[in-house]
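**Student:** missing the sequence, but the structure's below:
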């Protein structure tokens, strides 16, 4: 099953739930030093738990920019596939495109878009529509 970000009536496709979990896992382990929500509470608590309320979208947008900048400083070998089992690795292993040079570029949706760019677009839509954002299954 595919998951994505939903801002009524728009759905932004991400891909598998495991793939999206890897995005959050990498933030948790590599950027928050294994203290969930310590640096990015809206993204890691509200959004991860399924729903980012409309009153928090602007601040979440700022958090995402910080996440993007921090991930851009990490090589793609720093990916964390699952924070609950650090021995796991992506199904494709280290076989990634040469165009991916850092972790901000690593997460590419099932339809070929940068996941961070997709989340930025979903957040902008939420602001325009004065709505929250959720993670939903397609």
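**Tutor:** Nice, thanks for sending it over. This structure is a prediction, so every number in the text was calculated from the model and none was measured.

**Student:** From now on I want contacts and neighbour counts done on CA atoms only, so please keep to that.
**Tutor:** Noted.

**Student:** can you count the residues close to the residue nearest to residue 83 when sequence neighbours are not counted?
**Tutor:** Among residues not flanking residue 83 along the chain, residue 25 sits closest, at 4.9 Å (C-alpha to C-alpha, 6 or more residues apart in numbering). By other C-alpha atoms under 10 Å, 24 other residues sit near residue 25.

**Student:** what's the burial count for residue 38?
**Tutor:** Burial of residue 38 is recorded as 14 neighbouring residues (other C-alpha under 10 Å).

**Student:** Determine the three-state secondary structure at it.
**Tutor:** What DSSP: H, G, I helix; E, B strand; the rest coil gives for residue 38 is coil.

**Student:** same check, this time on residue 14
**Tutor:** With three-state DSSP as the basis, the three-state label of residue 14 is strand.

**Student:** Touching, it and residue 23? I think so.
**Tutor:** No. Assessed by C-alpha atoms under 8 Å, residue 14 is found out of contact with residue 23, at 10.8 Å.

**Student:** one step back: and the residue nearest to residue 83, what does it touch?
**Tutor:** Residues in contact with residue 25, defined by C-alpha atoms under 8 Å, 6 or more residues apart in numbering, are 80-83.

**Student:** second one coming, line it up with the first:
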């Protein structure tokens, strides 16, 4: 059994959503970049993909982030088979293999946090 350190999203000192492994979080961002940003990482969603991914984003950018999250959500009707586990190595696949859960019909509900809400919804709460 492989152990991993869970990662999460802390929205404020009282609101924490456990996401799972760091690989799963990287998969989320890899999929956004590969499937929705034809000109490369952060070219279409700079606040989400550059500021938030690489830095501790200041709250003054929340409106820009929210706009990007909504745009991503509107484009999230992509099949779960099109998930990109690692943008640096496109041959990598999720460790659980194919999704056999009929409730996961698109990427809109593929990326759920350990505590329940979809990851994109968590970013909207920021």
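**Tutor:** Ah, there it is. Given the structure is predicted, the values throughout are model-derived calculations rather than measurements.

**Student:** against the second structure, where does the helix or strand where the residue nearest to residue 83 of the first structure lies fall?
**Tutor:** If you go by DSSP states H and E, residue 25 of the first structure is part of helix 17-26. Counting by TM-score structural alignment, helix 17-26 of the first structure falls onto residues 22-31 of the second structure.

**Student:** and that stretch, how far from the first structure on average?
**Tutor:** Following the fit onto the first structure, the mean deviation recorded for stretch 22-31 of the second structure is 0.4 Å by mean C-alpha distance after the TM-score superposition for the first structure.

**Student:** what about that stretch, distance to the chain center?
**Tutor:** 6 Å (C-alpha atoms, centre = their mean, to the nearest Å).

**Student:** list the contacts for the spatially most central residue of the first structure?
**Tutor:** Most central in the first structure under C-alpha atoms, centre = their mean is residue 23, positioned 4.6 Å from the mean C-alpha point. If you count contacts by C-alpha under 8 Å, 6+ apart, residue 23 of the first structure has them with 80-81, 107.

**Student:** What's the PyMOL line that selects buried ones from these?
**Tutor:** Selection of buried members from the contacts of residue 23 of the first structure for PyMOL, criterion 16 or more other C-alpha atoms under 10 Å:
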select buried, resi 80+81+107
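
**Student:** from the contacts of residue 23 of the first structure, which is closest to residue 47 of the first structure?
**Tutor:** The closest of those to residue 47 of the first structure turns out to be residue 107 (C-alpha to C-alpha; 17.0 Å).

**Student:** Aligned against the second structure, show me the partner of the closest one.
**Tutor:** When the second structure is aligned by TM-score structural alignment, residue 107 of the first structure is paired with residue 111.

**Student:** quick one: that match and residue 118 touch, right?
**Tutor:** Yes. Applying C-alpha under 8 Å, one finds residue 111 of the second structure in contact with residue 118, separated by 5.7 Å.
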